[in-house]
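[1] Everything below, folded, please.
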Amino acid sequence: MPETQNKQILLVSRPKGIPTTDNFQLVEQPMPVPAQGEALIRTLYLSVDPYMRGRMSDRKSYVPPYNLQEPIGGGAIGEVIESKTPELQTGDLVVGPTGWQTHAIVMPKQVRKIDPSIAPITTALGVLGMTGLTAYFGLLDIGQPKPNETVVVSGAAGAVGMVVGQIAKLKGCRVVGIAGSDNKINYLLNELKFDAAINYKTTTDLQEALQAACPNGIDVYFDNVGGEISDAALSLLNFQARIPVCGQISLYNQEEPDVGPRIQSQILISSAMMKGFIVGNYAERFPEGAAELARWVKEGSIKYQENIVEGFENTVQAFLGLFKGENLGKQLVKVSDQTK
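    The predicted structure is shown next:
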């Protein structure tokens, strides 16, 4: 039976602290109809990511906040089911920022075709998509790891962190990961071959644990979480250390400004460089990063994990799970099956 409704998840109120289900609403809209030059896609998978929490607040950031009563924006993989443009054919698989909805109207310039022969299509939202590219450019352009240096990664079992650590290993570094469960620690050590890993939830003295894991200090600290974890890592910086600042998930749900150690003196003493970035800064170099990541994945040099939740109606719960540390690797929601 042909589908007649487009389901969407709207942001209906701005979260105070940790988001709840009350901040969202699932609605049904009439199925959109493509105009000339457009195509209708049916969502197969959608992405839920920590950065989305920041966009739910009405404050200045590197991207505008979400509007209330509109679908949550974000990356998704879809299948073209109706096309009025020669650039997209029925059955084409595409990835683009179509957000939390089961169907979307797109123009060809808004999406990128996926070649399923390279890797499973879900990788277009993870290791071969924005998260992989974030790891690639953040570590190699800002972190600039060198053989025998020590690289510490917070949020190391997340979609970005696990790729950062593996690239650092490929560059000949000692890699130390910080994560929040024994299962994640075991994965980092046994599957990804990190040199050391620390469970920050069970370690009684994180700084002491980091000192033991980093006997030669820290040359690169890839910061995904901020907060007290970063305070501990920054105290161990070597001369001319580099700190790519990718995310601050430990702070996203705070209502009051964060208060912590003032780090300027530590940066000065170490002659260290700390630089924030977003992956969009490297848009012109995406083909370079994507090609290298695809080669590493094909060779088996980089492994990846995906945590896939079934059902569009479970999207909000999948998103909330990010802040409980439920995901190992990339968090995705499977919305529907391919027709082919």
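[2] use CA for all of it now, contacts and neighbours both
    OK.
[3] any idea where the strands of the stretch 101-250 of the chain begin and end?
    Here the stretch 101-250 of the chain has its strands, by DSSP state E, counting those that start in this stretch, at 103-106, 112-113, 150-154, 174-179, 196-199, 218-222, 237-245.
[4] ok now the first one, how far from the chain's centre?
    Once both centres are worked out by CA atoms, centre = their mean, to the nearest Å, strand 103-106 turns out to sit 23 Å from its chain's centre.
[5] Out of the strands of the stretch 101-250 of the chain, flag the one nearest Arg53.
    Minimum separation from Arg53 across the strands of the stretch 101-250 of the chain (CA to CA) falls at strand 237-245, 17.1 Å.
[6] Count the residues that sit near Pro30.
    10 (other CA atoms under 10 Å).
[7] And Lys16, by the same measure?
    Neighbours of Lys16 (other CA under 10 Å): 13.
[8] what's the burial count for the closest residue to it other than its chain neighbours?
    Once flanking residues are discounted, Lys16 sits nearest to Glu255: 6.8 Å by CA to CA, 6 or more residues apart in numbering. Other residues near Glu255 number 12, with proximity taken as other CA under 10 Å.
[9] Sequence B follows; please return its structure for comparison with A:
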Amino acid sequence: MRTREVRLVRRPAGTLRPTDLEVVEVDVPRLADGQVLVATSHHSVDAAVRLRMDPVSPPGYLPAFGLGEGIEGLAVGTVLESRAAGFVAGDLVQHARGFREIAVVDATAGALGGAGALTRLDAALAPAEVHLGLLGGTGLTAWSGIVPVARAVEGETVWVSAAAGAVGSVAGQLARSRGCRVVGSAGGPEKVAYLRDELGFDAAFDHREGVAEGLAAAAPDGIDVYFDNVGGGHLVAALDHLRPFGRAALCGAVAGYDGTPAPGIDNLFLATSKNLTLRGFRAGAFAERADEVRVELAALWRAGRMRLDTATYDGLEQAPQAVVDLLTGRTRGKCMVVTG
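    Just a heads-up that it's a prediction; the model follows:
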């Protein structure tokens, strides 16, 4: 059997280019005991994939991709054949071997730090694209930052950066569902209007017009929680505006993902002087709560209180461009590649 996969053929020198990736035809490995064969229909495109394209990934993070080897990410598909207990042909599943049309998946592997373990999904609960985004890794990441990490509660003010993206948009809506006042920042007036007019954020501003100024105008009395997807100058502004005993959930630092270090943090002593809590996290640390998260977010989605728009690219050959578009801020909501 043959399939196609996306490979890293050149390590990016700064900004990723579509030609740094290629789509090639390869043999599908033979299925072994404990494995399943999956026809993948929806592939998640996430900014953190860029970190694994450098020669060495950050300490403690997932290993760097090898040159000439296939990349991977979260995905949803249908089991074609199973040699693993608990899975049968026809099952809708989530796995971590995305960016290939047909994947051999080890049913016992704790992929992507635990967040990408092979999981059977309830096809009646939601369609595949909702499972991939809102009810999958995106939702788990957003929930982890807002609930156990930041402990956001009713009446607090929450600022979410990169709020028009997949994780940011869910984090902001989740905070609003819990009675928080939510401020979002994004790049460009169209995204700002989207946050305010379509997602119902209480306030939104364009970070390109000035992060500190925009935050001061949107939250003049300060913030209690910062959900950080950007790092750099955004985190500097958050430290300035967090109230005493405020919390920052450090989810990502996309400002430094293109090989150029993000601006340094020159006001970190504010964490001491204001008794702040800054906690980095990865969704995999909360993987054992994925079923609980899926139930909560599905209920909000069915009630019309949660949405996750999609930026969809048709065909695996569009995957290199999809990754580039995501990293350069050209997409909104959940970016995914559809192959089935």
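[10] picking up where we left off before, minimum distance to Gly138 of the first structure: which of the strands of the stretch 101-250 of the first structure has it?
    Proximity to Gly138 of the first structure (CA to CA) singles out strand 237-245 among the strands of the stretch 101-250 of the first structure, at 6.0 Å.
[11] on that earlier part again, any chance of the strands of the stretch 101-250 of the first structure in CSV, plus mean neighbour count and distance to Ala135 of the first structure?
    What follows is these, written out as CSV (neighbours: other CA atoms under 10 Å; distance: least, CA to CA, whole Å):
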stretch, mean neighbour count, distance to Ala135 of the first structure
strand 103-106, 22, 28
strand 112-113, 15, 20
strand 150-154, 28, 11
strand 174-179, 25, 14
strand 196-199, 22, 18
strand 218-222, 29, 9
strand 237-245, 22, 10
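[12] Export the ones you listed to a markdown table and append columns for distance to Asp205 of the first structure.
    As requested, those are exported to a markdown table (distance: least, CA to CA, whole Å):
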| stretch | distance to Asp205 of the first structure |
| --- | --- |
| strand 103-106 | 48 |
| strand 112-113 | 46 |
| strand 150-154 | 16 |
| strand 174-179 | 13 |
| strand 196-199 | 11 |
| strand 218-222 | 17 |
| strand 237-245 | 18 |
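[13] between those, which gets nearest to Gly321 of the first structure?
    strand 174-179 (15.1 Å).
[14] what stretch of the second structure lies opposite that closest one in the alignment?
    Under TM-score structural alignment, the match for strand 174-179 of the first structure in the second structure covers residues 181-186.
[15] contacts for that stretch?
    For stretch 181-186 of the second structure, contacts defined as CA atoms under 8 Å, 6 or more residues apart in numbering pick out 155-164, 172, 175-176, 192, 195, 201-207, 218-219.
[16] one step back: from Asp58 of the first structure, how far out is the residue nearest to Lys16 of the first structure?
    As judged by CA to CA, to the nearest Å, Glu255 of the first structure and Asp58 of the first structure stand 12 Å apart.
[17] same question, Gly311 of the first structure
    Separation of Gly311 of the first structure from Asp58 of the first structure (CA to CA): 29 Å.
[18] what do you get for Gly74 of the first structure?
    Look at Gly74 of the first structure and Asp58 of the first structure: by CA to CA, they are 17 Å apart.
[19] In the first structure, where's the longest helix?
    When the first structure is parsed with DSSP state H, its longest helix is helix 286-299.
[20] what range in the second structure matches it?
    Against the second structure, helix 286-299 of the first structure falls on residues 290-303 (TM-score structural alignment).
[21] can you map out the strands along the stretch 1-150 of the second structure?
    Using DSSP E, counting those that start in this stretch, strands in the stretch 1-150 of the second structure cover 2-8, 21-27, 35-44, 75-82, 92-95, 102-106, 119-120.
[22] with the first structure superposed, average distance for the first one?
    What that stands for is strand 2-8 of the second structure. Comparison of strand 2-8 of the second structure with the first structure after fitting gives an average deviation of 1.2 Å (mean CA distance after the TM-score superposition for the first structure).
[23] for the fourth one, same thing?
    Relative to the matching residues in the first structure, strand 75-82 of the second structure has an average distance of 2.0 Å after the fit, by mean CA distance after the TM-score superposition for the first structure.
[24] Could you figure out how far that strand is turned away from strand 35-44?
    160 degrees (axes from the mean of the first three to the mean of the last three CA atoms, to 10 degrees).
[25] Buried residues, strand 75-82 of the second structure. List them.
    Neighbour-count burial for strand 75-82 of the second structure flags Ala75, Val76, Gly77, Thr78, Val79, Leu80, Glu81, Ser82 (criterion: 16 or more other CA atoms under 10 Å).
[26] what packs against that strand?
    In this structure, strand 75-82 of the second structure makes packing contacts with strand 35-44, strand 92-95, helix 128-132, judged by 3 or more CA pairs under 8 Å, 6 or more residues apart in numbering; DSSP states H and E.
[27] What range does the first one cover in the first structure?
    Spelled out, it's strand 35-44 of the second structure. Counting by TM-score structural alignment, strand 35-44 of the second structure pairs with residues 38-47 of the first structure.
[28] how about the helices of the first structure, start to end?
    Ranges of helices in the first structure, per DSSP H, are 51-55, 130-137, 159-170, 182-186, 206-213, 227-234, 264-270, 286-299, 315-321.
[29] mean shift of the longest one relative to the second structure?
    Superposing on the second structure and averaging over aligned pairs (mean CA distance after the TM-score superposition for the first structure), helix 286-299 of the first structure comes out at 1.7 Å.
[30] now swap in the last one and tell me
    Here the mean offset of helix 315-321 of the first structure against the second structure after fitting is 0.3 Å, by mean CA distance after the TM-score superposition for the first structure.
[31] In the second structure, point out the residues matching that helix.
    Using TM-score structural alignment, helix 315-321 of the first structure pairs with 319-325 in the second structure.
[32] check contacts around the closest residue to Val175 of the first structure other than its chain neighbours.
    Spatial nearest neighbour of Val175 of the first structure, excluding adjacent residues (CA to CA, 6+ apart): Val151 at 4.9 Å. Taking CA under 8 Å, 6+ apart, we find Val151 of the first structure in contact with Pro145, Gly165, Ala168, Cys173, Arg174, Val175, Val176, Ile218, Asp219, Val220, Tyr221, Phe222.
[33] quick revisit: tell me which of the helices of the first structure lies nearest to Ile105 of the first structure.
    Nearest to Ile105 of the first structure, of these and by CA to CA, is helix 315-321 at 20.3 Å.
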